[in-house]
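*Asks:* Following is a predicted model, sequence given first.
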Amino acid sequence: MAGFFERLKAGLAKTRERLLRAIPWGADPEAVLEELEVALLAADVGLSATEELLQEVRASGRRDLKEAVKEKLVQMLEPDERRATLRKLGFNPTRPRPVEPQGHVVLVVGVNGVGKTTTLAKLGRYYQALGKKVLLCAGDTFRAAGSAQLAEWGKRLGLPVIQGAEGADPAALAFDAAQARRARGYDLLLVDTAGRLHTKQGLMEELKKVKRAIAKADPGEPGEVWLVLDAVTGQNGLEQAKRFHEALGLTGVIVTKLDGTAKGGVLVPIVRTLKVPIRFIGVGEGPDDLQPFDPEAFVEALLEA
């Protein structure tokens, strides 16, 4: 993970520029907060979260406004205060803590075009580097290119891939993959799924079926259901997240393409609204640019030039 913090800062450059360029941190506090309000809204933090942040910073009476803003943003990005306190004891922005999934199966979902398959392959690489024995499932059976794409990633990374024929039942394939994980002694199964609009009820019901099939093959699984969101969608991504959460009970969110947008603040309303943690963020196209999400490292990279 060498160079983690440098890659994070580089990936957040557009959002950081929007937040910092117009804020006179050394000026009159009220003038700073007025400019900060505009910048936070422009970065897609959202009206409600922005108002809460400004209210608490004002109430704190702190002279060092930047540090007060940092502390509040960290709390909003990791709302469990006890957990946030414990993290501070060992925080190191250059060496993030590993993301350890619950259970042995991670179901990865999201709408079309967010980069699910590539993200899943990068997750495979990440857990492979942690020494885990990883199995991939090409559950996007509607798109021939999706299965082929994951198979190519598997070949490149040396990871086995469970595949089915084009048009095969994704629930049946997920069932087979979950059974294979147990039989072959793999530590972790990552299940890809076809992209689908969160507004299409039939397709969402199909995802529920996939989740049930995994549970039948491997009771208690999937231990995690992670939603992949494209940061470029900003506040629209929050509505997507709500629908997927209602249908599947999300346990985490992965936000991709943060390097391509100035809307990186959308992570705040996602955590604040869903009470679901951000697990990883994508800050580039490279295989190592999917980074474990650490609220303190994120805020540090966001507010320090």
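*Replies:* Arrived safely, thanks for sending. Numbering: from 1, shown residues only.
*Asks:* CA only for contacts and neighbour counts going forward, please
*Replies:* OK.
*Asks:* report the longest helix in this structure, please.
*Replies:* helix 201-217 (DSSP state H).
*Asks:* How is the residue sitting nearest the centre point of the chain assigned, secondary-structure-wise?
*Replies:* Nearest residue to the geometric centre of the chain (CA atoms, centre = their mean): residue 254, 1.6 Å. On the three-state scheme (DSSP: H, G, I helix; E, B strand; the rest coil), residue 254 is labelled strand.
*Asks:* So it sits against residue 276, correct?
*Replies:* No: using CA atoms under 8 Å, residue 254 is not in contact with residue 276; the gap is 10.7 Å.
*Asks:* Could you confirm residue 281 falls within a helix?
*Replies:* No: counting by three-state DSSP, residue 281 falls outside a helix, being strand.
*Asks:* From the chain's centroid, how far away is stretch 298-305?
*Replies:* 18 Å (CA atoms, centre = their mean, to the nearest Å).
*Asks:* now the helix or strand harbouring residue 181, how far from the chain's geometric center?
*Replies:* When elements are assigned from DSSP states H and E, residue 181 belongs to helix 170-184. Between the centre of helix 170-184 and the centre of its chain there are 25 Å (CA atoms, centre = their mean).
*Asks:* Now do that helix against helix 201-217: the angle between them, please.
*Replies:* Comparing the axes of helix 170-184 and helix 201-217 via axes from the mean of the first three to the mean of the last three CA atoms, to 10 degrees yields an angle of 20 degrees.
*Asks:* for helix 170-184, packing partners?
*Replies:* If you count contacts as 3 or more CA pairs under 8 Å, 6 or more residues apart in numbering; DSSP states H and E, helix 170-184 packs onto strand 134-137, strand 188-191, helix 201-217.
*Asks:* mind redoing it with 10 Å?
*Replies:* strand 105-109, strand 134-137, strand 161-162, strand 188-191, helix 201-217 (3 or more CA pairs under 10 Å, 6 or more residues apart in numbering; DSSP states H and E).
*Asks:* Could you export the ones you listed as a markdown table, including mean neighbour count and distance to residue 247?
*Replies:* Output for those, formatted as a markdown table (neighbours: other CA atoms under 10 Å; distance: least, CA to CA, whole Å):
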| stretch | mean neighbour count | distance to residue 247 |
| --- | --- | --- |
| strand 105-109 | 26 | 11 |
| strand 134-137 | 26 | 21 |
| strand 161-162 | 22 | 25 |
| strand 188-191 | 26 | 17 |
| helix 201-217 | 17 | 7 |
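*Asks:* One more to weigh against that first structure:
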Amino acid sequence: MDAFVSFLQTPWAVVVGLVLAVLVGLVIRLVVSSRQRPSEDVSVPAQPQVPATGESTTPTQADGESPERPRAGPEASEESAAPAEAEITAEPAVERPEPVRGRMERLRERLASSGALGRAILGVLSRGQLSAADWEEIEESLLIADLGLEATDSLMEALKRRVAVESTTDEARIREILREELLALVGPDMDRSLDLTRPEADGTSKPAVVLMVGVNGTGKTTTVGKLARILVAEDKSVLLGAADTFRAAAADQLATWGERVGVDVVRSDREGADPASVAFETVREGIARDVDVVLVDTAGRLQNKSTLMDELGKIKRVMEKQAPVSEVLLVLDATTGQNGMKQAEVFAQATGVTGIVLTKLDGSAKGGIVVSVQRALGVPVKFVGLGEGADDLAPFDPQGFVDAIVGRA
């Protein structure tokens, strides 16, 4: 202790004290500066600029003038557009179906490209003096085209009479005679419009209800989807019903068609559910939503299965507890020929068919079924399908159809 006191009295003690004081000061300065420096990993948002005293923080507006809006720069517009683009891509794209008028013209041209039947008949009729063999050739061509025995006999009689009376071999005149007689068979005066009148009941406007029926493999579910596109193109609100509960993919297929045009589908989550129940719920939901048209798809069935045909009658009766069924459309495959006639007759008895939809009418060589099915049932062909495209279904045009069969001059 005495030695330490003696050291403090020497000049070296002063030097050591100054050095220690400097070191302590440096340490304190380093500690303070490190606490005041912000971290480089933390971003500090820019503070809003405070307006000068007396200035308003809201834009002023002169009398009768709109407030001036600042223009957004390129960076701002790109940033604001980015979320909108993400939102659009997240939503399913809704298609705008082709207008009915446009598709009718296109389908008429497609039919006109195939006039094999008309060319064959015209080739025989223009030979001049026709023999019995010539008339047999014409008759055979008509039967091959599925015109049917009764319609073929009627057309043959009319052609023989008019050719004999006019005694002409002029191809243009013969073409006109054939056109007139075929058009009379097709029935240009039949009402082919779809009854979409909304019935009134208890002060409520109910939707028009359309029931689609047919055998397996005719393209019925696809036809329902295509018909929905036609109705949407005509600015009708539509609700679809997936009452085909036996085919697993039927409801999904119908839902896909609906999504493409923004149309909802009523379906059951349980495979094999009661189709009449699904149809009933579809009509009830259509009334609740106040839609214009309810389209109900049903399971394909063979006409010789009586229990399945009875089920169709039940579906229709259950639907009519909610609203009357405006149309029952039978979907037929045009390539099935006269077998389609038997199908049509049985379905007509079970459900009261009001119109025919002919699918796969991709050529006029087999177009005679249009005449035969109408003569058998007394109901018109209302729609025809001529391809696999989404808009390849169109209202049936008798004049265009006959012109396609006869061919162009």
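*Replies:* Looks like it arrived, so ask away. Being a predicted model, the structure only gives us computed values, none of them experimental.
*Asks:* Quantify their similarity with the TM-score.
*Replies:* For these two chains in superposition, a TM-score of 0.87 is obtained (TM-score structural alignment, normalised by the length of structure 1); 288 aligned residues with a CA RMSD of 2.2 Å.
*Asks:* about what we covered before: tell me, the longest helix of structure 1 lands on which residues of structure 2?
*Replies:* Matched against structure 2 by TM-score structural alignment, helix 201-217 of structure 1 falls on residues 306-322.
*Asks:* one step back: pull the residues that contact the longest helix of structure 1.
*Replies:* Helix 201-217 of structure 1 has contacts (CA atoms under 10 Å, 6 or more residues apart in numbering) with 105, 107, 109, 139, 169-182, 191, 193-198, 218-223, 225, 243-244, 247-248.
*Asks:* list the contacts for whatever residue of structure 2 lines up with residue 279 of structure 1?
*Replies:* Here residue 279 of structure 1 is matched to residue 382 in structure 2, going by TM-score structural alignment. By CA under 10 Å, 6+ apart, the contact list for residue 382 of structure 2 reads 190-194, 329-330, 354-358, 394-398.
*Asks:* Select only the buried ones of these in ChimeraX?
*Replies:* Per 16 or more other CA atoms under 10 Å, the buried members of the contacts of residue 382 of structure 2 correspond to this ChimeraX selection:
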select :192,329,330,354,355,356,357,358,394,395,396,397,398
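*Asks:* Which of the contacts of residue 382 of structure 2 fall within strands?
*Replies:* Per DSSP state E, strands hold the following members of the contacts of residue 382 of structure 2: 329-330, 355-358, 394-395.
*Asks:* Between the residues you listed, which sits nearest residue 17 of structure 2?
*Replies:* Ranked by distance to residue 17 of structure 2 (CA to CA), these are led by residue 394 at 107.6 Å.
*Asks:* Could I get the full set of strands for structure 2?
*Replies:* Under DSSP E, structure 2 gives strands at 200-201, 204-205, 208-214, 238-243, 264-266, 293-298, 325-333, 355-359, 381-385, 393-395.
*Asks:* Need the overlap of contacts for residue 254 and residue 276 of structure 1.
*Replies:* Common neighbours of residue 254 of structure 1 and residue 276 (CA under 10 Å, 6+ apart) are residue 226.
*Asks:* Please tell me which residues of structure 1 the lengthiest helix in structure 2 aligns onto.
*Replies:* When structure 2 is parsed with DSSP H, its longest helix is helix 11-36. Using TM-score structural alignment, helix 11-36 of structure 2 corresponds to no residues of structure 1.
*Asks:* rewinding a little: among the helices and strands packed on helix 170-184 of structure 1, which comes closest to residue 231 of structure 1?
*Replies:* Of those, the one closest to residue 231 of structure 1 (CA to CA) turns out to be strand 105-109, at 15.3 Å.
*Asks:* The closest one - contacts with which helices or strands?
*Replies:* Partner elements for strand 105-109 of structure 1 (3+ CA pairs under 10 Å, 6+ apart): helix 116-129, strand 134-137, helix 170-184, strand 188-191, helix 201-217, strand 224-230, helix 236-248, strand 252-256.
*Asks:* Hey, what's the angle from the third one to strand 105-109? Just curious.
*Replies:* By that I understand helix 170-184 of structure 1. Using the same axes, to 10 degrees: helix 170-184 of structure 1 against strand 105-109 is 150 degrees.
*Asks:* mean shift between helix 170-184 of structure 1 and structure 2?
*Replies:* Helix 170-184 of structure 1, aligned to structure 2 and superposed, deviates on average by 0.9 Å (mean CA distance after the TM-score superposition for structure 1).
*Asks:* before we move on, what about the last one?
*Replies:* Taking mean CA distance after the TM-score superposition for structure 1, the mean distance separating strand 252-256 of structure 1 from the aligned residues in structure 2 is 0.3 Å.
*Asks:* so that strand matches what in structure 2?
*Replies:* Using TM-score structural alignment, the partner range for strand 252-256 of structure 1 is residues 355-359.
*Asks:* and for the helix holding residue 181 of structure 1, what span of structure 2 is it aligned with?
*Replies:* Residues 275-289 of structure 2 are where helix 170-184 of structure 1 lands, counting by TM-score structural alignment.
*Asks:* Residue 64 of structure 1 contacts residue 27, correct?
*Replies:* No: applying CA atoms under 10 Å as the test, residue 64 of structure 1 and residue 27 come out as separate, 11.0 Å apart.
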